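Engineer: Give me a 3D structure for the following:
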Amino acid sequence: MGSIPTLPGIFSTVIETPRLRMHLLLRGPSDGVPVLLVHGNASSNTFWEETMLALPTGYRAIAPDLRSYGDTEDKPIDASRGCMDWVDDLLGLMDALGYARFHVAGHSLGGSVVWALLASAPERIYTATVIAPGSPFGFGGTKDLQGTPCAPDFAGSGAGIVNPEFARLIAEGYRGSEFQASPRVVMNSFYWKPPFRHPREEALLSGILSEKIGPNRYPGDAVPSPHWPGMAPGKWGPANAISPKYVGDTVQKMLSATAKPPILWVRGSDDQIVGDMSLFNMGTLGKLGVVPGWPGDDAHPPQPMVGQTRYVLELYAANGGSFREEVIPDTGHSPHMEKPDVFDPLFHAHLKSV
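Structural biologist: The predicted structure follows:
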């Protein structure tokens, strides 16, 4: 059983996989069509519960806590492998559950994991859905649609760009709203578009606070850089794992794979976390004067995250795949939670399209 109470109809369990003990939320018949749901950063599988309950009859929802999150066994993330620790964990999980093929959906960092799944095991995926995903080129430190790095050491990405106060308050289990960096304030300011408040705010906050914190947990380690803003990625933890330094040939593998599952890309029109002017991106913060010493648009512009994703998906379609982009108006970073009445029909139609 997990540490966070679940909604009626959701089953919580822990199973041994080849790589680690994973905490899962399950819903639907055991012989149903499997739908793997991959949560984002500073989050947990709790964030999927309403989506699980809304799935049509005949589907089996499987929502694990990723390595370094929630009630899954606490093992570090080797960021030098990019998202592959998570990919290998999830493929091991689906093997242990007996599913050769499955649908997959990922939110935010979970979308970054889906890109890596599409690069490494596309033949196992029926359909892929990415909700406000990180750019296929990684989060931070790139300057154009092709993902060109701003600096050779990928400064401006990884653990060094994470607000240390946010991580410290998670480690303390802080549930208040006194500080701007408090998890509750960050959730209600950025996970959705204010003034939206989720009815299960306390359970979701518990999900955020379940993330493991430390130099080889979240956010990870950082190294000094001679390039602005002075920090480059280390080798451990989730923030480094999604750095473009370690994304490697994910895009090339996605484009060259024989199997190309159809992709549904859903994003909110007012997402401040993943966007072409993301408030979590050093280029944006430098340009706005929040982080001093910004070297200018030529050296370190705001990362065109949405533009990069569209660029890659258009190449994916040109190479034999297909994608559909859906922008949900007046919505922030979590359209499946803010506007389920809009998201769920899109998602269900995509699942049924194969």
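
Engineer: drop to CA atoms for contacts and neighbour counts, all remaining ones
Structural biologist: Noted.

Engineer: To which secondary structure element is Ala128 assigned?
Structural biologist: Taking DSSP states H and E as the definition, one finds Ala128 inside strand 125-131.

Engineer: For the stretch 201-350 of the chain, which segments count as strands?
Structural biologist: 213-214, 218-219, 222-224, 231-233, 263-268, 323-328 (DSSP state E, counting those that start in this stretch).

Engineer: between those, which gets nearest to Leu351?
Structural biologist: strand 263-268 (9.6 Å; CA to CA).

Engineer: Report all helices and strands that the closest one contacts.
Structural biologist: The elements that strand 263-268 packs onto, with contact taken as 3 or more CA pairs under 8 Å, 6 or more residues apart in numbering; DSSP states H and E, are strand 125-131, strand 323-328, helix 335-338, helix 340-352.

Engineer: okay, the angle between the last one and strand 263-268?
Structural biologist: If I follow you right, that is helix 340-352. Helix 340-352 and strand 263-268 are oriented at 170 degrees to each other (axes from the mean of the first three to the mean of the last three CA atoms, to 10 degrees).

Engineer: picking that back up, packing partners of the next helix or strand after the strand holding Ala128?
Structural biologist: Downstream of strand 125-131, the first helix or strand assigned by DSSP H and E is helix 164-171. The helices and strands touching helix 164-171, judged by 3+ CA pairs under 8 Å, 6+ apart, are helix 183-186, helix 201-209, strand 213-214.

Engineer: Please provide the structure for the following sequence as well, for comparison with the first:
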Amino acid sequence: MAHRLSRTTRASGPAPHGPSGARTRIPALRGIIAAFGLALAAGGMASPAQADGSVNIYSYRQPYLIQPLLNRFTEETGIETNIVYASKGLGERIKAEGVNSPVDVMLTVDIGRLEGAKTLGFAAPLDNATINANIPENFRDPENRWFGLTGRARVVYASKERVTQNTITYAELADPKWKGRICTRSGQHDYTIGLIASIIAHEGTDKAKAWLSAVKENLARKPTGNDRAQVQAIYSGECDIALGNTYYMGKMLTNDKEPEQETWAKSVKILFPDAEGRGSHVNISGMVLAEHAPNRDNAVRLMEFLTSDEAQGLYAEINFEYPLNPHVAPSELVSSWGKLHPDSLPLIEIAKHRREASELVDEVAFDDGPSS
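Structural biologist: Purely as a prediction, here's the structure:
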């Protein structure tokens, strides 16, 4: 059966963007309302889908990142997938929809949103032997209410020309030798909050605050832009090192539509912080089974597929992320950057400190940039 993607409906936030950063159009296909049971008027969503042989997905992951996997799933199972994308607010929407929600599976990035699904009360428990065998325990919720799919390491981008060292620690980012040489995105972004929460989990609040204050004073500018912008800033000489996720480098190095991004990326090397110590901070993308899933059996089949060797391999090759399935290797490009030694502290322990991390960002006025 041919794959049929519903029109991607944005609940909020900016229009979805493709790998090059350009605005992406997701084609509207006939039958969207019948396929997904959506009421598009006023951005609302109504009754659950009734059609057999389908699974309905709410996704914080942009469609172009997961479309090849959904295509393969449909080819192998005959189950059609219908997807709604939004940059924020999906968890709250599912909660508001309650028993009438059409969603079967939520796909998301960041441990905070996965834990948020539990807090909002719509993450159904799923004790599934296949998923448990494919995804290590430290990347699964202890109550089986969320499951990791891929890892994205929070690493240091460093200028090949101006940074001679090939090892670094997160603690070293507070060293005055980096004054005026560090770039990063907002301290309140999920990626940054996750890293700060990991510092709190390992070092305690007081040391984390001192570290964050010192890093702030080492910034070359106010935190701004996305991870690609940090690479551009290194290329232009605005800073020498930056915090960023590994997979952005893969996207930039293979960006045929905007070759300037490839040029920026080639000026930068990746350093894995604490590679010889506690390991680098790794956040995850993941999935949740919706409590009132109208197509539960199909949802479970999709979730099993996404943890399989085949799907994890596709994630690795297409998105340059780290497979969580231990039987699947990273892509050749990702492997060329060196071996990742992930922080062994369970993400559930790090997630407990996310609110505190956000408060510290405000307390030290991190997003105001250096004081001098």
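
Engineer: care to give me the TM-score?
Structural biologist: The TM-score (TM-score structural alignment, normalised by the length of structure 1) is 0.35; 199 aligned residues with a CA RMSD of 6.5 Å.

Engineer: sorry, back to before: turn the helices and strands packed on helix 164-171 of structure 1 into TSV, columns for distance to Val223 of structure 1 and mean neighbour count.
Structural biologist: TSV is the format used below for these (distance: least, CA to CA, whole Å; neighbours: other CA atoms under 10 Å):
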stretch	distance to Val223 of structure 1	mean neighbour count
helix 183-186	25	20
helix 201-209	26	20
strand 213-214	15	18
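
Engineer: Between those, which one is closest to Met337 of structure 1.
Structural biologist: helix 201-209 (11.2 Å).

Engineer: helices or strands next to that closest one in the packing?
Structural biologist: Using 3+ CA pairs under 8 Å, 6+ apart, helix 201-209 of structure 1 sits against helix 164-171, helix 183-186.

Engineer: Name the nearest residue to Lys269 of structure 2, ignoring sequence neighbours.
Structural biologist: Of all residues not flanking Lys269 of structure 2 in the chain, Ala158 sits nearest, at 5.3 Å (CA to CA, 6 or more residues apart in numbering).

Engineer: Distance of that neighbour relative to Leu289 of structure 2?
Structural biologist: 39 Å (CA to CA, to the nearest Å).

Engineer: my guess is Leu264 of structure 1 meets Gly111, correct?
Structural biologist: No: contact criterion CA atoms under 8 Å: Leu264 of structure 1 and Gly111 do not qualify, at 11.0 Å.

Engineer: the more surrounded of these two?
Structural biologist: Neighbours per residue (other CA atoms under 10 Å) separate Leu264 of structure 1 from Gly111, with Gly111 holding more: 27 against 20.

Engineer: which element is the more buried one on?
Structural biologist: helix 109-120.

Engineer: repeat for Val35 of structure 1
Structural biologist: strand 33-38.

Engineer: ok and that strand relative to helix 340-352, angle-wise?
Structural biologist: Using the same axes, to 10 degrees: strand 33-38 of structure 1 against helix 340-352 is 130 degrees.

Engineer: Can you name every helix or strand that the helix or strand that strand 33-38 of structure 1 is followed by contacts?
Structural biologist: Where DSSP H and E defines the elements, the next helix or strand beyond strand 33-38 of structure 1 is helix 49-54. Judged by 3+ CA pairs under 8 Å, 6+ apart, helix 49-54 of structure 1 is in contact with helix 335-338, helix 340-352.

Engineer: Summarise which helices and strands the last one is packed against.
Structural biologist: If you count contacts as 3+ CA pairs under 8 Å, 6+ apart, helix 340-352 of structure 1 packs onto helix 49-54, strand 125-131, strand 263-268, helix 335-338.

Engineer: ok so, going back, got CSV for the helices and strands packed on helix 201-209 of structure 1, with distance to Gly283 of structure 1 too?
Structural biologist: Compiled in CSV, these are given as follows (distance: least, CA to CA, whole Å):
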stretch, distance to Gly283 of structure 1
helix 164-171, 19
helix 183-186, 20
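
Engineer: Can you tell me which of the ones you listed is nearest to Arg21 of structure 1?
Structural biologist: helix 164-171 (21.9 Å).

Engineer: which parts of that closest one are buried?
Structural biologist: Residues Phe166, Ala167, Arg168, Leu169, Ile170, Ala171 are the ones in helix 164-171 of structure 1 that count as buried (16 or more other CA atoms under 10 Å).

Engineer: residues contacting the nearest residue to the third one once chain neighbours are set aside?
Structural biologist: I take that to be Arg168 of structure 1. Nearest residue to Arg168 of structure 1, sequence neighbours excluded (CA to CA, 6+ apart): Ile213, at 7.8 Å. Going by CA atoms under 8 Å, 6 or more residues apart in numbering, Ile213 of structure 1 touches Ala167, Arg168, Ile170, Ala171, Pro219.

Engineer: Tell me the spacing between Ile213 of structure 1 and Pro238 of structure 1.
Structural biologist: Ile213 of structure 1 is 10 Å from Pro238 of structure 1, by CA to CA.

Engineer: what is in contact with those two at once?
Structural biologist: Both Ile213 of structure 1 and Pro238 are contacted by Pro219, under the criterion CA under 8 Å, 6+ apart.

Engineer: just to revisit the earlier point, would you reformat the strands of the stretch 201-350 of structure 1 as CSV and include distance to Thr284 of structure 1?
Structural biologist: Formatted as CSV, the strands of the stretch 201-350 of structure 1 follow (distance: least, CA to CA, whole Å):
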stretch, distance to Thr284 of structure 1
strand 213-214, 26
strand 218-219, 20
strand 222-224, 20
strand 231-233, 16
strand 263-268, 19
strand 323-328, 22
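
Engineer: Gly106 of structure 1: which of the ones you listed is closest?
Structural biologist: Per CA to CA, nearest to Gly106 of structure 1 of these: strand 263-268, 10.0 Å.
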